[in-house]
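Visitor: let me see the structure of the following:
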Amino acid sequence: MTIDPSKISTSITPFAMIDEHSALPQEQEILFTMHSVFRIVEITQTPSNNRLWEVQLTITGESDPQLSTLTNRIKEEIDGEGWYRMGKLMLKVGHFDQAEELYNELLKGASTDSDIAYIYHQLGWLKVDQGKYPEAIKFYEKALEIDRKTLPEDHSSLANTYHNIGNVYNNMGEYSKALEYYENALNIREISLPPNHRDLSTSYNNIGGVYS
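Guide: Next up is the predicted model:
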């Protein structure tokens, strides 16, 4: 492992030697921060044991162009701030159990209706990805209940939640219920969106799919 001091930001300490505090000082343990990023330089098989591989790593700097490209791409795909952003990232990479644990903790500390509705919506999304459709509907319905009390009747968030619930019922083969929610989403979108908006096309397509 190689660490070039010139690549380390003065505002970030990527690692600390903790062998003095370890139960086994001879192991020379190193503690790395979560935001430390290393580049894989080389992977070689050890001559003495063909079951072991040696990985050469070198720390990246904030000016690393590939790291900057990756970071910017993640920012484009995963919006939000703090732990909410972390939850989205966990969902994106399929770490559903960790995401659920995080959202449940966020739910305990949520202080506004919008935050609570958002967390319920994310939990619904999580359950859809897990294929647990009845649980997904329960969470989406909780989000919808809050949004209907706090948002205007033609708000896009309501349309999106109706749309998502319709998708779940459609996946379950309960087409009459899917149609009901798809039509609710369409009614809002026809009021709030321009006639050439993509979401309107999606609603028409979903309703057509149910009838077919």
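
Visitor: rest of the way, CA atoms for contacts and neighbours
Guide: Noted.

Visitor: list the contacts for the residue nearest the centre of the chain?
Guide: Centroid check for the chain by CA atoms, centre = their mean gives residue 88 as the closest residue, at 1.6 Å. Going by CA atoms under 8 Å, 6 or more residues apart in numbering, residue 88 touches 78, 79, 99.

Visitor: change it to 10 Å
Guide: Residues in contact with residue 88, defined by CA atoms under 10 Å, 6 or more residues apart in numbering, are 77, 78, 79, 80, 81, 94, 95, 99, 103, 122, 126.

Visitor: if I look at residue 176, how far off is residue 198?
Guide: Residue 176 is 24 Å from residue 198, where distance means CA to CA, to the nearest Å.

Visitor: before we go on, could you also do this sequence so I can check it against the first one:
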Amino acid sequence: MGFFVQDLHRQIEQLYSQTHEKTKQILYRGQGISKIEFEKVKQSQGGLWAFNNFLSTSTDRDVSLAFAESVESDPDLIGILFQMEIDPFVSSTVFGSLNGTAYYSEENEILFSMHTVFRIGEIVQINDQLWQVNLALTNDNDEQLKSLTDYVRAEFANDFKHHQLGMLLRRIDKLDQAEEFFKGILESTVVKSLEEIADLHAQLGGIKHSQEDSLEALAHFQSALNIREKVLKPTDLALAKTYSSIGSTYCLMANYTSALAYHEKALKIREEVLPPIHSDLGIAYTNLGVVHHRIGDYQTALSYSEKALDIKEKTLPLNHPSLAITYHNIGRLHELMKDHFMALAYYEKTLMIEEKSLPPTHSSLGTTYSNIGAVYLTLENYSDALLYFEKALNNYQNSLLPNHPNLAATYNNMGTLYKSMKNYSTALLHHDKALEIQLTSLPSNHPTFAKTFFYIGEVYYSMENYSTALLYYAKAFEIQAKSLPSSHPNFALFFDKIKLVRRTLGFREETITCVE
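Guide: Next comes the predicted model:
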């Protein structure tokens, strides 16, 4: 399609040069958008809106209003009348009048080239299903737009420019298309350098990591590492990135000793090569924080996460998704350390960025909804907890594979919520769904199983079915003892629960032993 896109763009440029207006104009566009997308627009008031297509507008408000009103029969859509203020002196965006050229000449059409960017102004409700959104064409020197554009351009810089489309597909969670893209290049007969082959394996490893296919991810990352260790200097940043990727995969596999070793290798290179304030150092600190979080060393994890946040706040645009990741990690640590209001504050910061910078179906939004729901559950605000868990479940069902562990985690959260509401049968139903997913997606000794067995034990304990509760607590403790260090906070929790139930059932205290 490239030829046709370029040809149309050049025609618009020609129209622009021939008929360029020298005065401000008000233009209109009417269309329907989904309710989810409209919520994102309202939350982005004052921010930027990019039309990633050739943008058809009209000088006639009534024509555009008719298009906006035409969606009223569809309950899933909101009709939007865009009112656009165009100042030709503040932007180099090209557009042209199609009077005498357009097929529908009565529409008084003005056509813009692709990627026109506006700032979102006032949003006014016209009726239940119809809104007016005021937009202003963005100044070429807009600081927010320039900062974001420069950062994204640098972020997607790659020695292999033809890989950038796949990198972008990965970033917006189009993982199947990204995999198809990179596999196509890797399997093509075009001659490739060793470093390009390494990059392709690294990209495919990243996709498989996001899909939580840890074994295939590790195989791709190892292929990349085998090449890079042969052709690169020991302090090359590409090596650090590969060590980091392998460390994150080992973390996914609950092999925390190996994860720490690889993340520390990555950090050593980055600290030696990079200035103290560099975004890659922020990534290294984030990764180490995640591993220490998983092994239950929350204070060390918080220290690394705060180091990462300090760097990211100094080097990234305020709405960058990477900042949201660090806010999320810090929020989770505060939640585990029982500072629930601080946790909620960080989760809300996370959500504010994600809703502005990610597609509505991006799975990171599901994770944040789930975390906010978990805090509300702890605070015994059950109605809000259920609302956010249902948002998380809906997001995951539209963005993840049916056996993805995040779906299992959400079912577990909902099970715990229903247990707190004393609806035990529904609680068990949700925990069973979680267990069913985990059995198809995780190794049998993964510590996540311990959580699920513990949650099921908690339901049976609340039902005063102590013998069944003891069975599940023992299963949880056995997996915990094999997969995590004895210093992990859950270790003592599970052991104490077993002692409590055994005492309730009349077992003698001295018969209690720890699983080796």
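
Visitor: fetch the TM-score of the aligned pair.
Guide: Their TM-score after superposition, calculated using TM-score structural alignment, normalised by the length of the first structure, is reported as 0.64; 199 aligned residues with a CA RMSD of 4.4 Å.

Visitor: ok so, going back, how about the contacts of residue 88 of the first structure in CSV, adding neighbour count and secondary structure?
Guide: Output for the contacts of residue 88 of the first structure, formatted as CSV (neighbours: other CA atoms under 10 Å; DSSP: H, G, I helix; E, B strand; the rest coil):
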residue, neighbour count, secondary structure
77, 10, helix
78, 16, coil
79, 13, coil
80, 11, coil
81, 10, coil
94, 14, coil
95, 14, coil
99, 22, helix
103, 24, helix
122, 23, helix
126, 26, helix
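
Visitor: now render these as CSV, adding distance to residue 188 of the first structure.
Guide: CSV is the format used below for the contacts of residue 88 of the first structure (distance: CA to CA, whole Å):
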residue, distance to residue 188 of the first structure
77, 26
78, 26
79, 25
80, 25
81, 28
94, 32
95, 33
99, 30
103, 28
122, 21
126, 25
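
Visitor: residue 182 of the first structure: which of the residues you listed is nearest?
Guide: Of all these, residue 182 of the first structure sits closest to residue 122, with 19.4 Å by CA to CA.

Visitor: what does that closest one align to in the second structure?
Guide: By TM-score structural alignment, residue 122 of the first structure lines up with residue 203 in the second structure.

Visitor: was I right to think that match contacts residue 178?
Guide: Yes. Under the contact definition of CA atoms under 10 Å, residue 203 of the second structure touches residue 178, with a separation of 8.8 Å.

Visitor: shared neighbours of these two, which are they?
Guide: Common neighbours of residue 203 of the second structure and residue 178 (CA under 10 Å, 6+ apart) are 163, 166, 167, 170.

Visitor: and the second one, what helix or strand is that in?
Guide: To tie it back to what came earlier, the one meant is residue 166 of the second structure. helix 164-171 (DSSP states H and E).

Visitor: what comes up buried for that helix?
Guide: Of all the residues in helix 164-171 of the second structure, those buried under the rule 16 or more other CA atoms under 10 Å are 166, 167, 169, 170.

Visitor: ok, back up a step: which one of the shared contacts of residue 203 and residue 178 of the second structure is nearest residue 147 of the second structure?
Guide: residue 167 (20.1 Å).

Visitor: how close does the closest one sit to residue 17 of the second structure?
Guide: From residue 167 of the second structure to residue 17 of the second structure the distance is 35 Å (CA to CA).

Visitor: list of residues touching the one helix or strand residue 207 of the first structure maps to?
Guide: Following DSSP H and E, one finds residue 207 of the first structure within helix 198-211. Helix 198-211 of the first structure is contacted by residues 159-160, 163, 166-167, 170, 173-176, 178-190, 193-195, 212 when judged by CA under 10 Å, 6+ apart.

Visitor: and the equivalent of residue 44 of the first structure over in the second structure, helix, strand or coil?
Guide: In the second structure, residue 44 of the first structure lines up with residue 124, judged by TM-score structural alignment. Three-state assignment for residue 124 of the second structure (DSSP: H, G, I helix; E, B strand; the rest coil): strand.
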